[in-house]
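In: here is my input, please return the structure:
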Amino acid sequence: MKLRSLFVIALAACVCSAMAQKRKKAPKKAATVEAAATQIKPVGAEEFSYAMGVAQGSSLRDYLMKREGVDSLYLGEAIKMMQGNTPKQQAQLILAQAAGLKIAQMNDERVISEVNKAATGKSDTTYMSKEAFVRGLADVVLRRPHALREDSAQAIVERQFNFYKNKYKLENQAFLAANKQKKGVVTLPSGLQYRILKAGKGALATDSTLVEVNYEGRLTDGTIFDSSFKRGQTAKFKPTQVIKGWTEALKLMPEGSTWELYLPYNLAYGEKGTGSIPPYSTLIFKVEIVKVGAKE
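Out: Here you go, the predicted model:
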């Protein structure tokens, strides 16, 4: 993990933005500008410097509170440090402590839950011990003696990840095998399964046809990962612009149809998954064909 301050970059962006806005508002009368330019007087260094601080103060306050997470009660402490009067050794200590706090916050808010998700499929589990995780980090960072080599540690981590992936893959395969036996479910040679909820009688799409649809996608445990129904807005795309299972299904569904699709992982997001969809996921979609030959 790399931590770096964005303060300078943020301020530079703010300065540029403010100047750009002022330029946009400036009148475009060349003659007037030229006449005024001859009358401009320089600003004293002290006055200019203070004015620059005031002009950028609101941006800095927002940056400290929104980007750095500084509570308004402690803005004064941030300003003390910013004034540069802290002895170098003390400043190094404070920087180290701030970096540690930042990493602790990242661990609590994101890292531990993401690792748990990859290792067990559940982000809210207590599988990974925060105390043991931090101890392992500390042993390497501080170069303390430890029995586990880094390559061995990586192998252990990968073993658990692979165990869960394989377990999840087998569970999803078992779901499809059981689903195949259910009344009304049709299984195609590709492995795509579907069940007709409402039969349509309209046109069929081809690879080049724009199709307007409503849909909802979920995992086998019922977790909904996407839904145009919830957004209240249909989606439009061609069969060639979507995952393999959809490409096949869209050309089979007449306009007016509503089907439930069951996509094995090789017709969906494969061995890697994407976003909130884990590797080897069977995906279940409720798809309604609103219009075949929709306008852009």
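In: could you use CA atoms for every contact and neighbour count after this?
Out: Will do.
In: how deep is residue 2 tucked in, by neighbour count?
Out: Using other Cα atoms under 10 Å, residue 2 has 5 neighbouring residues.
In: actually residue 291, sorry about that
Out: Neighbourhood size, residue 291 [other Cα under 10 Å]: 21.
In: quick one, what contacts it?
Out: Residues in contact with residue 291 (Cα atoms under 8 Å, 6 or more residues apart in numbering) are 211-213, 255-256.
In: here is the second sequence; please produce its structure so I can put it next to the first one:
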Amino acid sequence: MKSLFKVTLLATTMAVALNAPLAMAAEAKAAPAPTQPQQAPKNAAFKNEDQQSAYALGASLGRYMENSLKEQEKLGIKLDKSQLIAGVQDAFAGKSKLSDQEIEQTLQSFEGRVKTAAQAKMEKDAKENAVKGEAFANKFAKEKGVKKTKSGLLYKVEKEGTGETPKDSDTVVVNYKGTLVDGTVFDDSYTRGEPLSFRLDSVIPGWTEGLKHIKKGGKIELVIPPDLAYGKNGVPGIPPNSTLIFNVELLDVKPATAQTDNKTPQSAQTAHGKSAAVTKASK
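Out: Prediction:
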């Protein structure tokens, strides 16, 4: 969800960018700055580059606001697009129907509504996801070869591998695919073409525990309950109370050394889409 602060910040930035030249008009007349030669427009629909740039700026702002309206609708808040456009036009014309104080008060009230609606939706989604996750786990538990640990982790070893079982302080190299119970893929190292390397105790509990059931060269399927993943809050791309399914291939195990024993590999600290789907959530 796009935050209200981002929306208002963009509006403020736009206002500064567009209105600053007007505030400096008097000085500009007295000492005009040298102008840059106009370049030919890149699109025949515009007479010059300034026109095209202005249109691009407006189109970018319009797309941003359109996406923001859609996000609000997901929360049950349906804003009137015609009034949004009217507000922009009136502001440019200096004919706002609201005073600065009324605008501030209205936006503060709106922000409160958004936060309340977002919290309600998160709680609703968490309850629904918990039910769906439990149903999926119960079905998976009945499959041949599936085992359940005391923590609630479900796993099925597809290939045991050879060598030593990884320890918490070891660095492991894996390929994996992560999905939600509805089949949505939220992370896939195979698609990226880049295995992930991390210290075993730097990731979500379901992984730290699960990978100890295979060795180098092994393959395992993990069904991780929310309390061993991201719990009631979730993370970007992973809704609250989600049960996660991972198919993991353990490519290598690198024992800890005196130099690396207390360090977490850089690759395990990267943003979502690379490894945040398995790294521990920030407290």
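In: got a TM-score for the two of them?
Out: In this superposition the chains share a TM-score of 0.60, using TM-score structural alignment, normalised by the length of the second structure; 217 aligned residues with a Cα RMSD of 4.3 Å.
In: ok so, going back, which ChimeraX command selects the buried ones in the contacts of residue 291 of the first structure?
Out: A single ChimeraX command selects the buried members of the contacts of residue 291 of the first structure (16 or more other Cα atoms under 10 Å):
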select :211,212,213,255,256
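In: looking at the contacts of residue 291 of the first structure, which is nearest residue 91 of the first structure?
Out: Nearest to residue 91 of the first structure out of the contacts of residue 291 of the first structure is residue 213 (Cα to Cα; 58.4 Å).
In: select from the contacts of residue 291 of the first structure every entry located in strands.
Out: Counted as lying in strands by DSSP state E, out of the contacts of residue 291 of the first structure, are 211-213.
In: of all the contacts of residue 291 of the first structure, which comes closest to residue 184 of the first structure?
Out: residue 256 (18.7 Å).
In: which residues of the second structure does the longest strand anywhere in the first structure align to?
Out: When the first structure is parsed with DSSP E, its longest strand is strand 283-292. Counting by TM-score structural alignment, strand 283-292 of the first structure pairs with residues 244-253 of the second structure.
In: how close does the residue nearest to the spatial centre of the second structure get to residue 222 of the second structure?
Out: Centroid-nearest residue in the second structure: residue 236, 3.3 Å away (criterion: Cα atoms, centre = their mean). Noted for residue 236 of the second structure: a distance of 21 Å to residue 222 of the second structure, by Cα to Cα, to the nearest Å.
In: same question for residue 54 of the second structure.
Out: In terms of Cα to Cα, residue 54 of the second structure sits 52 Å off from residue 222 of the second structure.
In: over to residue 116 of the second structure?
Out: Between residue 116 of the second structure and residue 222 of the second structure the computed distance is 35 Å (Cα to Cα).
In: who's more crowded, the two?
Out: In this view residue 116 of the second structure and residue 222 are compared by other Cα under 10 Å, and residue 222 has more residues nearby, 24 against 12.
In: that one -> the first structure?
Out: The pairwise alignment with the first structure assigns residue 222 of the second structure to residue 261, based on TM-score structural alignment.
In: host element of its match?
Out: Applying DSSP states H and E as the criterion places residue 261 of the first structure in strand 258-263.
In: that strand vs strand 283-292, what angle?
Out: In terms of direction (axes from the mean of the first three to the mean of the last three Cα atoms, to 10 degrees), strand 258-263 of the first structure departs from strand 283-292 by 140 degrees.
In: run through who's touching strand 258-263 of the first structure.
Out: If you take Cα under 8 Å, 6+ apart as the criterion, strand 258-263 of the first structure is touched by 176, 191-200, 245, 249, 253, 282-289.
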